[in-house]
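In: Next comes the sequence, and after it the predicted model I'd like to discuss.
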Amino acid sequence: MSYRIAEVADLVGVPATTLRYYEDIGLVDQPARGSNGYRSYDDADLARLRFITATKNLGIPLADVAELVQAYDVEDCSTVAHHVVEMVALRLAETQTRIGDLVALAAQLQTVSARLDAAPASGPCGDGCPCTTAAPEPLADRRTFVPLTRAPAVAVPDVPLIACSLDAGAVPDRISDWQALVARAVKREPIADGVALKFVASPELVVEVARLAAAEQDCCTFFTFTLTMTTGHVRLEVEAPGEAADVVAAMFGTAA
C-alpha cells in the first residue's frame, strides 16, 4: 500500500516537516516519488518511521536513533530490542540523576525563600541582608520538606503528602546508592501498590538493603518497605500511594 506524506504524518503522529527533516539529515532515505512528483511511502517506510518516532519519544538523541535505525534495517528484532534497552537504561540513569538534582535544588530554593521571608520589613539592604547573600546558610535543622508530586489545591484528609525531608546535600548520594542497589536486582515483579525486587542473597546485600530502606522511610514516610529473606534470595517490596507511582518508577524501576 502506498501513502502520501500527509497520511504518513497522521499515522506516525509527527508533522510532515519532521518527516522532511529526517530525510534532510539522512535519518531515513528519501521515499520514492510517484509520476506526479509527490513522495510515496510504503508499509516498510511507515513501520520504520513508527520505530523512529517511538524511540525518539523515549528521549533518545537523534544520533543514537540513527544507530538504532541501522540495526533495525539489518538485524533481528531481539537484537534491536537489546540495543533499545541499553539506551533506555542510560536515559533512565540520567533521569534519576536529574530527579536527585532537582530535589536538591528545590530544597535550596525553599531555604532561600525562608530566609527572604525573614528579611526586615524596613531599612536599606546591606551586608548580612538575606537578599544580598549569594550562598545562604541552611535552615537550622537542615531538613526541608520538598513535595515530589503536584500537591492538590486543597488538602485532602487521610491522603499522605508525597514529599521528602532529606537534607538537600545528601540527595545525590542517596539516589546513587539506590541506583547501585537496584542494578543488582535479578528480577522485578509488579505488586499491588509498587514493585518487588529480587536479589541473590549475601550478608553484605542484606545489610545494604535494610540500611537504605530504613533511611528512605525516615525521610519519605509515604514509602512502605518489606524485606523477606529466603534460601539464596532477598526480596524487597516497595509500596507507595498511587500518587507516588512516578516516584517509585524513577527510583526503583518498573516491573518487566
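Out: Perfect, I can see it now. Quick caveat, the model's predicted, so the values are computed rather than measured.

In: Please make it C-alpha for all contacts and neighbour counts, starting now.
Out: Fine.

In: Tell me which residue is most central in the protein.
Out: By C-alpha atoms, centre = their mean, the chain has its centre lying nearest to Thr95, at 4.1 Å.

In: What are the neighbouring residues in contact with that residue?
Out: Contacts of Thr95 were listed using C-alpha atoms under 8 Å, 6 or more residues apart in numbering, and they are Ala250.

In: That one: what secondary structure?
Out: helix (DSSP: H, G, I helix; E, B strand; the rest coil).

In: Val84: neighbour count?
Out: Using other C-alpha atoms under 10 Å, Val84 is surrounded by 18 other residues.

In: can you give me the helices in this protein?
Out: Counting by DSSP state H, the segments of the chain that form helices are 5-12, 16-24, 43-56, 62-74, 77-117, 171-182, 203-219, 245-252.

In: another one to put next to it:
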Amino acid sequence: MNPPDACTLPTAERPLRLAEFDELFASSLRNQQRISPTVLRWDLDPAAEATARDLTRRESECCSFFTFSFAPELGTLRLDVEVPATQVEVLDGLSERAAAGIRA
C-alpha cells in the first residue's frame, strides 16, 4: 500500500507506521467487515483500545481524510474506518493488511 499524496507523514516514517498497523492487526484484530466501499469495520480486543486510539490519532494528523470511530460492542472494541470515495484504494490496502494480520 502506498500512502496517498494527501498524506503528510514523511516518507521515511511510513514503513514504521505500517508496521504499527500490522502489529495491531496481528495482536488484536478479531474480525473485519467491509460495510461499504468507503467504510471498513474492525473488531478489536478491548485491551488494545489505548494503542488503537493513539495510532489512529497520529494517522489522522498526517492523513486527514481518514475518519476513525470507536464504539464498545459486546466484549469487543469496534473501530470503523471511513474515507472519501477518492481514497478507496488506501482503504483497500488497509483491508488487505488487516486480512493478512488475521491469518497470521
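Out: In hand now; what should we look at? Small disclaimer: the values here were computed from a predicted structure and weren't measured.

In: Overlay them and tell me the TM-score.
Out: For these two chains in superposition, a TM-score of 0.80 is obtained (TM-score structural alignment, normalised by the length of the second structure); 97 aligned residues with a C-alpha RMSD of 2.2 Å.

In: still on that earlier bit, so for Ile191 of the first structure, which of the helices of the first structure sits nearest?
Out: When those are compared by C-alpha to C-alpha, helix 245-252 sits nearest Ile191 of the first structure, at 11.8 Å.

In: how many degrees apart are the closest one and helix 171-182 in direction?
Out: Helix 245-252 of the first structure and helix 171-182 are oriented at 70 degrees to each other (axes from the mean of the first three to the mean of the last three C-alpha atoms, to 10 degrees).

In: Who are the contact partners of Ile175 of the first structure?
Out: Counting by C-alpha under 8 Å, 6+ apart, the residues that Ile175 of the first structure touches are Gln96, Thr97, Gly100, Met251.

In: can you tell me which residue in the second structure aligns to the last one?
Out: I take that to be Met251 of the first structure. By TM-score structural alignment, Met251 of the first structure lines up with Leu94 in the second structure.

In: Glu20 of the second structure and Asp5 of the second structure, how far apart?
Out: For Glu20 of the second structure, the distance to Asp5 of the second structure (C-alpha to C-alpha, to the nearest Å) stands at 20 Å.

In: actually Thr86 of the second structure, not the one I wrote
Out: 11 Å.

In: and what of Arg53 of the second structure?
Out: Applying C-alpha to C-alpha, the value for Arg53 of the second structure to Asp5 of the second structure is 24 Å.

In: Neighbour count for the two, which is higher?
Out: The residue with more neighbours, out of Arg53 of the second structure and Asp5, is Arg53; 15 against 8, by other C-alpha under 10 Å.

In: residue in the first structure matching that one?
Out: In the first structure, Arg53 of the second structure lands on Ala210 (TM-score structural alignment).

In: Its match - nearest residue in space that isn't next to it in sequence?
Out: Leu227 (7.6 Å; C-alpha to C-alpha, 6 or more residues apart in numbering).

In: list the contacts for Ala256 of the first structure?
Out: Shown in contact with Ala256 of the first structure (C-alpha under 8 Å, 6+ apart): Arg188, Glu189.

In: do that again at 7 Å, thanks
Out: Applying C-alpha atoms under 7 Å, 6 or more residues apart in numbering to Ala256 of the first structure gives the contacts Arg188.

In: got it, and Ile102 of the second structure?
Out: When contacts are counted by C-alpha under 7 Å, 6+ apart, Ile102 of the second structure touches Phe25, Ala26, Leu29, Arg30.

In: hmm, which of the contacts of Ile175 of the first structure are common to the second structure?
Out: For those, no aligned pair is still in contact in the second structure (both residues aligned by TM-score structural alignment, their matches' C-alpha atoms under 8 Å).

In: out of those residues, which is most surrounded?
Out: Most surrounded of these: other C-alpha under 10 Å gives Gln96, at 23 neighbours.

In: circling back to that earlier point, can you say which of the helices of the first structure is nearest to Gly194 of the first structure?
Out: The nearest among the helices of the first structure, by C-alpha to C-alpha, is helix 245-252 at 6.9 Å.
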